[in-house]
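*Asks:* fold the following, please.
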Amino acid sequence: MPVLENLLAALSSALWGPPLLCALLGTHVFLTFRMRGIQRHIRKAIRFSVTKEAGASGDVSPFAALTTSLAATLGTGNIVGVATAVAAGGPGAIFWMWLSGIFGMATKYTEALLSVKFRVKRGNTMAGGPMYVMENGLHCRPLGCVFAFFTAIAALGVGASVQSNSIATLFHQTFRAPPVLSGFVVALLTGFVILGGIHSISKVCNWLIPAAGALYILSNLFILGIGWRSIPHSIFLILYDAFSGHAAIGGFLGATAKDAVRFGISRGLFSNEAGLGSSPIVDAAAQCKNPVRQALVSSTGVFWDTVVLAALTGIMLVNSGLWQQGLDGGALTSAVFQSVPVVGPAVLAVSLFTFAFATCIGWSYYAEKAVEYLFGAHAIRPYKCLYIAVIFFGGVVSVTAAWNFSDIANALMAIPNLASVLVLSGVAARETRREMRHGGILQR
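*Replies:* Purely as a prediction, here's the structure:
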């Protein structure tokens, strides 16, 4: 097992080196300018997310598509993922995570627009995502197959094992619950939901995500309120360390500016998935006539996920001062919430379980569509059985191995997706310019 963990760590570090980090952040910045600062329409995008478009066709409402997408992103990336970024990259990682979210909204917008534009109808349901963009937009089905394969593999890490592992670890630390029991419960509940398909998944996410998000935001604000006097210093520390790194102090081993960039951007991607190509798969199922409208709705997912929730979590963790004790991601998060006796651990347990469970069911849909693209509808049920089994066993594997596996899978998804988005960015730019003219939805 140590050999495997070392191998995964080395491969993760190699993939998430300067080339990919520059490509990811560079794509975010490039698309921000090419889409003419689409982020400035965030208020309109939020309004579109809660209103239906008359006469639109699709499988689920725009809000259901958004909550399903958020279900897949508002998982451990916002709780444990942010903590692992601080533990490995220091406070400065929060700045790079937040920055990747701001610029990443343009990438998420472009991905979604292309996925809706090039989606197809299979039977009674819509099918879309980067694999269909690569096939119908780039006319390169082999590249679509590569992306779909990595998506199916990545789902077993980021969607299944990491979420189950995080739940099992926290429940063992908080309630002394056996990891096997936690894994069994999560697997059972996930199986019950995902066997019902996209409609079952979206119904659960419609009420689960708003409730869980509100609870988590309130708990963060409460903890920040306790130590409100040191908030300005914590924000200054985050900004300063983003460019200078942080020296060793207490149990913290120290981090360079390079570490802050690497872990901030990689955990930012894990948190909001902008550039990964996953959430456009469910965007393609949304009821819409105008690709730009649904793309705007999709971009709000990055806003809520990283610009708001992940940033709030990061400030809370740094403000606690506990990151200096050398704790890893899960232990650091647990220690911060335990600073509020009785209520804190319970709120963390409920929030993490809810978010992680939602991520399990959200990612199952991405994987389902990827498997369908590769092998046809008959392969979906066997894959779901495998997915549920991985959730169960994910509760007992090493947390380090689970996170490294997820980072590797995410990188292998991001590479072909970024390439296709950049090549077809002109198509998205033309659609956007059309809606910026008089009478378009961006001018109403």
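
*Asks:* drop to CA atoms for contacts and neighbour counts, all remaining ones
*Replies:* Fine.

*Asks:* can you give me the helices in the stretch 51-200 of the chain?
*Replies:* Assigned by DSSP state H, counting those that start in this stretch, the helices in the stretch 51-200 of the chain fall at 62-73, 76-89, 92-117, 130-132, 141-154, 162-175, 179-194, 197-226.

*Asks:* the residue nearest to residue 418 when sequence neighbours are not counted and residue 410: what is the separation?
*Replies:* Nearest residue to residue 418 in three dimensions, chain neighbours excluded: residue 275, at 6.1 Å (CA to CA, 6 or more residues apart in numbering). For residue 275, the distance to residue 410 equals 10 Å [CA to CA, to the nearest Å].

*Asks:* these two - which one has more neighbours?
*Replies:* residue 275 (32 against 29; other CA atoms under 10 Å).

*Asks:* just the element for the more buried one, please.
*Replies:* Taking DSSP states H and E as the definition, one finds residue 275 inside no helix or strand.

*Asks:* residue contacts, the residue lying closest to residue 87 once chain neighbours are set aside?
*Replies:* Counting by CA to CA, 6+ apart, residue 87 lies nearest to residue 328, which is 5.9 Å off, once chain neighbours are set aside. Going by CA atoms under 8 Å, 6 or more residues apart in numbering, residue 328 touches 83-84, 87.

*Asks:* to compare with the earlier structure, here is another sequence to fold:
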Amino acid sequence: MDLMSIIQSINSVLWGPIMLVLLLGTGVLFTIKLRFIQIRRIKDVLKEPFKGNKGVQADEEGMSSFQALATAIAAQVGTGNLAGVATAIAAGGPGAVFWMWISGLFGMGTIFAEAVISQVHTEKVNGQVTGGPAYYIKKGLGSNFLAAFFAVAIVLALGFMGNMVQSNSIAQAINGVFEISTLSVGVLIAVIVGLIIIGGIKRIAVFTSNIVPVMAIFYFIGSIAILFLNYEQIIPAFQMIIHAAFDPVAATGGVIGVSVKEAFRYGIARGLFSNEAGMGSTPHAHAVAKVKHPAQQGLVGIFGVLFDTGIACTMTALVIIITGVYETGLYGIELTQQGFVEGLGSFGGYFIAISMFFFALSTIISWYFFAEANVRYLLGSRFIRVFQVMVLICIVYGTTMDAEIVWELADTFNGLMIIPNLIALVGMFSLVIKILNDYENKFEKDEPSEFEK
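*Replies:* Presented below is the predicted three-dimensional model:
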């Protein structure tokens, strides 16, 4: 058995039904115990990201709530929204989109828990506030082993392998449309990334808070243009998504030959992979947000999942379904690209290439930031420059290689880092409830609060 087969066998177990049940089950648990906070507090979810940010600058003490959200969304809204949604539809049919929505709904409960716990358990490393699962696993769960295990896994998964496949995605998209060599694209990406990350948390926060709104607007304009030109197909598309979730054969006429089981499996898996709820990545951003109460950042975290799964993923799905390309047999980013070509003509290819560039670039920056927090946890600040150079080398090298095995390895370490994170979340379950009760019963009523900063 070769290395690739071994890794794929490991991933089939890691990302099999047990992992999906654990991820979804954690979301269901928190959703119920938090009394469906994502629904009953939806007005606050929509308002909180844009409150209290005026005059808040990113520095060693952290960043504004909006900058933290933008950094989290930069990681969430990436190639998963372009290629991941297409993969879910190709493998699970249009009904997979419904199950992506379900994963997003319950993932909001998980992300709330991750955000509030990360807010409580932060540390200063050489004068800079930092946090994330490694810190709350160590301080809240009391396990140095699991904390170190998580930290190593995320440095490998996101800092090295994940960023290699992101740069590879950019290079392939640019090369396919503009015919620029992949190595040249890699060097360009490395230069841009290097100029940003060398400026530390302040420059990263400024970059993500500016680029995320721009790339979102750009992508939405292109998507909405296709929906507007095919407005009569929007309602039938939603009907097909819901119908196909429970009866794929009848909904699609059997053209894609999937079952309810496949629709559920791929929808849940790709949904969770896209919004990253429970994976332990976005808490690194939420940990350093400057808010008065941890629950405020929990509500901001919910907004991130709503934006990613409810809006960005839905836009991509509607384009693929409305243009009918889900029946072509294409897979991944090629399917999404064909949808935009059908909707916008030849310009659609250029549109996806540009979108891929910004989506993946922003993900690289955020994933670097998340990985750096864990390098600080493991080794302190003295190795940060070495780590930065290693990341830039991986970015360039990633554009010149066959990314398949690196994708598989990234999936392996992603799966491994989820396990200690979920253990910590469930283990600190009562703390999450305590924080929410403190917020709703004391902080919001201007009474003395245990967790107010």
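
*Asks:* what's the TM-score for these two chains?
*Replies:* After superposition, the two chains reach a TM-score of 0.93 (TM-score structural alignment, normalised by the length of structure 1), with 442 aligned residues with a CA RMSD of 2.6 Å.

*Asks:* of the contacts of residue 328 of structure 1, which is the most crowded?
*Replies:* residue 83 (32 neighbours).

*Asks:* map that one onto structure 2.
*Replies:* Aligned by TM-score structural alignment, residue 83 of structure 1 pairs with residue 86 of structure 2.

*Asks:* so how far is residue 47 of structure 2 from that match?
*Replies:* To residue 47 of structure 2, residue 86 of structure 2 is 31 Å away according to CA to CA.

*Asks:* one more: residue 70 of structure 2?
*Replies:* 15 Å.

*Asks:* quick one: buried residues of whatever helix or strand residue 4 of structure 1 lives in?
*Replies:* For residue 4 of structure 1, the host element (DSSP H and E) is helix 2-15. Across helix 2-15 of structure 1, burial judged by 16 or more other CA atoms under 10 Å covers 5, 8-9, 11-12, 15.

*Asks:* how far off centre is that helix?
*Replies:* 22 Å (CA atoms, centre = their mean, to the nearest Å).

*Asks:* now swap in stretch 283-302 of structure 1 and tell me
*Replies:* The answer for stretch 283-302 of structure 1 is 17 Å, by CA atoms, centre = their mean.

*Asks:* what's the longest helix along structure 1 aligned against in structure 2?
*Replies:* Ranked by number of residues, the top helix in structure 1 under DSSP state H is helix 343-375. On structure 2, the counterpart of helix 343-375 of structure 1 by TM-score structural alignment is residues 347-379.

*Asks:* mean deviation, the matching stretch versus structure 1?
*Replies:* When structure 1 is superposed, stretch 347-379 of structure 2 averages 1.1 Å from its matched positions, counting by mean CA distance after the TM-score superposition for structure 1.

*Asks:* would you mind listing the outside residues contacting stretch 263-272 of structure 1?
*Replies:* Contacts for stretch 263-272 of structure 1 (CA under 8 Å, 6+ apart): 16, 21, 25, 73-78, 81-82, 85, 88-89, 92-98, 100-101, 275-276, 301-302, 305-306, 310, 407, 410.

*Asks:* tell me which two in the buried residues of helix 2-15 of structure 1 are the farthest apart.
*Replies:* Within the buried residues of helix 2-15 of structure 1, two members stand farthest from each other by CA to CA: 5 and 15, at 15.4 Å.

*Asks:* not counting sequence-adjacent ones, nearest residue to the alignment partner in structure 1 of residue 234 of structure 2?
*Replies:* Under the alignment (TM-score structural alignment), residue 234 of structure 2 maps onto residue 231 of structure 1. In space, and not counting its chain neighbours, residue 231 of structure 1 is closest to residue 319: 6.1 Å by CA to CA, 6+ apart.

*Asks:* what's the answer for residue 120 of structure 1, then?
*Replies:* Closest to residue 120 of structure 1 by CA to CA, 6+ apart is residue 127, at 5.4 Å.

*Asks:* burial check on the closest residue to residue 347 of structure 1 other than its chain neighbours, number of neighbours?
*Replies:* The shortest distance from residue 347 of structure 1 to any non-neighbouring residue, by CA to CA, 6+ apart, is to residue 219 (7.3 Å). Residues near residue 219 of structure 1, counting by other CA under 10 Å, number 20.

*Asks:* next, find the distance separating residue 219 of structure 1 from residue 79 of structure 1.
*Replies:* Taking CA to CA, one finds residue 219 of structure 1 at 12 Å from residue 79 of structure 1.

*Asks:* residue 251 of structure 1 versus the residue nearest to residue 87 of structure 1, what's the distance?
*Replies:* In terms of CA to CA, residue 328 of structure 1 sits 11 Å off from residue 251 of structure 1.

*Asks:* hey, what's in contact with both of these two?
*Replies:* Counting by CA under 8 Å, 6+ apart, nothing touches both residue 328 of structure 1 and residue 251.

*Asks:* against residue 275 of structure 2, how distant is the equivalent of residue 115 of structure 1 over in structure 2?
*Replies:* Using TM-score structural alignment, the partner of residue 115 of structure 1 in structure 2 is residue 118. Relative to residue 275 of structure 2, residue 118 of structure 2 is positioned 17 Å away (CA to CA).

*Asks:* now the residue nearest the centre of structure 2. Nearest residue, chain neighbours left out?
*Replies:* Centroid-nearest residue in structure 2, with CA atoms, centre = their mean: residue 76, separated by 2.3 Å. What sits nearest to residue 76 of structure 2 in space, not counting adjacent residues and going by CA to CA, 6+ apart, is residue 275, at 5.2 Å.
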